[in-house]
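sharing a model that was predicted from the sequence below.
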Amino acid sequence: MSNMELSGIDRTVIGADRAPSSQRADSALAPTATKGKLGTRGLQLLSWFAPIALVVIWEWLAQAGWLLPQVLPAPSKVIRTAFKLATTGTLLNDLGVSLLRAAAGFVIGTAIGGGLGILVGFSRIAEALIDRSVQMIRAIPFLAALPLVIVWLGVGETQKIFLVALGVTFPIYINTVLGIRQVDPKLLELGRVQGLSSLQLIRRIILPGALPSILTGVRSALATAWLALVVAETIGAQSGIGFLAMDAREFLRTDVIVLTIVIYALIGVAADGIARFLERRLLAWHPNYGAAR
């Protein structure tokens, strides 16, 4: 088989038969036209307009006395509090502890969810054995499972990492299965006609075709990881951003509470930015990713 034929299978053919050519052209031209008017940097700046406007209005309302400091402190006060906690080392220590917990749970959950998703995606027998149990566990809320997890694992680091891993597993699992099952059968047939082996079909057609869905699962899992960590750090934690918020609640420090919320939001934006970067790099061949984003 020639290199030209393999290149056509790897990059061009995936997703080529999913829509008529006119629809693909329209969907490709729309973001390109918008991007041409504003540019990539202009679009990035535009995405920050609403958050910055909200902060400005918030500061104005607080300075005008419409917002009581005990209810919602001004952004300037929150910034001063952040600087004070950072200089004492408290904020950086708690932030580092939370990041380590989230990273450990994310890696474990991704490995479990991805492994199970690949098994179920490729095997109907594995689906019959695994999927129903996974869906039943997924339906259990964090707060309902928390007492049993504490009985099993206590309130130490293991409990917190376990809850994060549990939350991450399900979006990775669901999107991995969905991505594998949504690969166009025509592409598989084309690969067989070209003489690709089963391993080559998986590596060159199935996994690249499933990658957009898998990366969507990663983005969802990043948000779920922080949600699970907040729940975990409210019970028996001695450090971490969640502990900082709970400790501030005891002393009615609304400025610290708002600071922790802002930190969660900024971490979420940074994590989503990393996921988008991975999409642009790994899906450069896809018409809806790469240069269009």
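Good, I have the coordinates. What you see is a predicted model, and the numbers here were worked out from it, not measured in a lab. Numbers count the residues shown, from 1 in each chain.

make it CA atoms for all contacts and neighbour counts henceforth
Noted.

where do the helices sit along the stretch 1-150 of the chain?
3-7, 21-47, 49-63, 75-88, 90-122, 124-138, 142-153 (DSSP state H, counting those that start in this stretch).

how far does the strand or helix carrying I172 sit from its chain's centre?
Per DSSP states H and E, I172 falls inside helix 157-181. Using C-alpha atoms, centre = their mean, to the nearest Å, the mean C-alpha position of helix 157-181 is found 11 Å from that of the whole chain.

same check on stretch 263-272?
10 Å.

who touches that stretch?
219, 222-223, 226 (C-alpha atoms under 8 Å, 6 or more residues apart in numbering).

could you redo the last one with a cut-off of 7 Å?
219, 222-223 (C-alpha atoms under 7 Å, 6 or more residues apart in numbering).

out of those residues, who has the most neighbours?
Highest neighbour count within the contacts of stretch 263-272: L222, with 23 neighbours (other C-alpha atoms under 10 Å).

hold the first one in mind and look at this next one:
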Amino acid sequence: MSTLLTPERAAGERPAALRGERLRAVLGRRWFVIVGGLVIPVIALTVWQLVSALELFPVSQLPSPAMVWNSLLDMAERGWLAQDVAISAQRVIIGFLIGAALGLLLGAIVGLSRLGDILLAPTLGAIRAVPSLAWIPLLMIWLKIGEDSKITLVAIGAFFPVYTTVASALRHVDRQLVEAARAFGHTGLKLFTTVQLPAIIPSVVSGLRLALAQAWLFLVAAELIASSMGLGFRLIDSQNNGRVDRIFLLIIILAVLGKATDALIGVFERQVQKRLG
């Protein structure tokens, strides 16, 4: 049974539709996105300052924002801040690029080839279950305490999110789309680059974002145990010296760096979508 759209009802729905369009327009504006993203951090900082001012927790457990800021200035003056950030970021970038490239390659092999799936998927699935800390003793024996062991661990962390998402996404590409492309003579690498890869771009970007988060996680694990420089080393050094203010600072720096690198993946996604669109 259909309902008729009376003039009165249509007149009532138009303002609601206009309000919805205006709301979507506001939500899509860059200034609103930036301000909205700052709401929770500002609230958290305000609560933190209030709790510190009321001395609800001892300073040894919860330093004030001012103490963390002074710690930032102190580390910057000593040259530790720039050095640790640069070293850790370099390790993450190199390890991430290596791990993501290998993840894309092996994910494509497993996702496109039944034989590759049979041969590789069980072994890689078992290796994926190995905790990050379990790799450190072996890497230290094989590669010693140096950059190679840390970058290798970061690459391991970045590899599996990309591999898993790419392999899974390729298995679910529309078969009719693939068959249509083959009918036009697209096979092998051409089929992959022109049809299958564009179809899984959202999954690839999601995998890259997860891989970047994993890269930072594995980096800190490596630097906490076997390093003399970097943000992870500075964390454990601050713990040993009872510098809770530095620990808070380093956690905030890691959060900011993680968000900044994630934003770069977002820029990459928009550029790819423009080219494909």
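Nice, thanks for sending it over. If you're wondering where the values come from, they're calculated on a predicted model, not measured in any experiment.

can you tell which of the helices of the stretch 1-150 of structure 1 is closest to I174 of structure 1?
Nearest to I174 of structure 1 among these is helix 90-122 (6.7 Å), distances taken as C-alpha to C-alpha.

the most centrally placed residue in structure 1 is in what secondary structure piece?
The C-alpha lying nearest the average C-alpha coordinate of structure 1 belongs to R219 (C-alpha atoms, centre = their mean; 2.3 Å). Applying DSSP H and E as the criterion places R219 of structure 1 in helix 207-233.

where in structure 2 does that helix fall?
Aligned by TM-score structural alignment, helix 207-233 of structure 1 falls on residues 197-223 of structure 2.

can I get the helices of the stretch 1-150 of structure 1 in CSV including mean neighbour count?
Output for the helices of the stretch 1-150 of structure 1, formatted as CSV (neighbours: other C-alpha atoms under 10 Å):
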stretch, mean neighbour count
helix 3-7, 11
helix 21-47, 12
helix 49-63, 13
helix 75-88, 15
helix 90-122, 20
helix 124-138, 13
helix 142-153, 13
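
out of those helices, nearest to L166 of structure 1?
helix 90-122 (6.2 Å).

distance from that closest one to the middle of the chain?
Centroid displacement of helix 90-122 of structure 1 relative to its chain, using C-alpha atoms, centre = their mean, is 11 Å.

how far off helix 75-88 does that helix point, in degrees?
Counting by axes from the mean of the first three to the mean of the last three C-alpha atoms, to 10 degrees, helix 90-122 of structure 1 lies at 100 degrees to helix 75-88.

what comes up buried for the match of helix 207-233 of structure 1?
Across stretch 197-223 of structure 2, burial judged by 16 or more other C-alpha atoms under 10 Å covers 197, 199-223.

for stretch 185-192 of structure 2, same thing?
Per 16+ other C-alpha under 10 Å, stretch 185-192 of structure 2 contains these buried residues: 186-187, 192.

then stretch 256-268 of structure 2?
Neighbour-count burial for stretch 256-268 of structure 2, counted by 16+ other C-alpha under 10 Å, picks out 258, 261-262, 265-266.

so how far does the helix holding I172 of structure 1 sit from its counterpart in structure 2?
Superposing on structure 2 places helix 157-181 of structure 1 at an average distance of 1.0 Å from its equivalents, by mean C-alpha distance after the TM-score superposition for structure 1.

average offset between the helix holding R219 of structure 1 and structure 2?
Averaged out, helix 207-233 of structure 1 is 0.5 Å away (mean C-alpha distance after the TM-score superposition for structure 1).

that helix: what's the following helix or strand?
Tracing the chain C-terminally past helix 207-233 of structure 1 and defining elements by DSSP H and E, one meets helix 241-250 next.

list the buried residues in that next one.
By 16+ other C-alpha under 10 Å, the buried positions in helix 241-250 of structure 1 come out as 241-248.

what about L231 of structure 2, distance to A66 of structure 2?
Counting by C-alpha to C-alpha, to the nearest Å, the gap from L231 of structure 2 to A66 of structure 2 is 21 Å.

one more: L170 of structure 2?
Distance of L170 of structure 2 to A66 of structure 2, given as C-alpha to C-alpha: 50 Å.

kindly report the same for V166 of structure 2.
For V166 of structure 2 relative to A66 of structure 2 (C-alpha to C-alpha), the value is 45 Å.

between the helices of the stretch 1-150 of structure 1, which one is closest to L252 of structure 1.
The closest of the helices of the stretch 1-150 of structure 1 to L252 of structure 1 is helix 75-88. By C-alpha to C-alpha, the value is 13.9 Å.

understood, closing this out.
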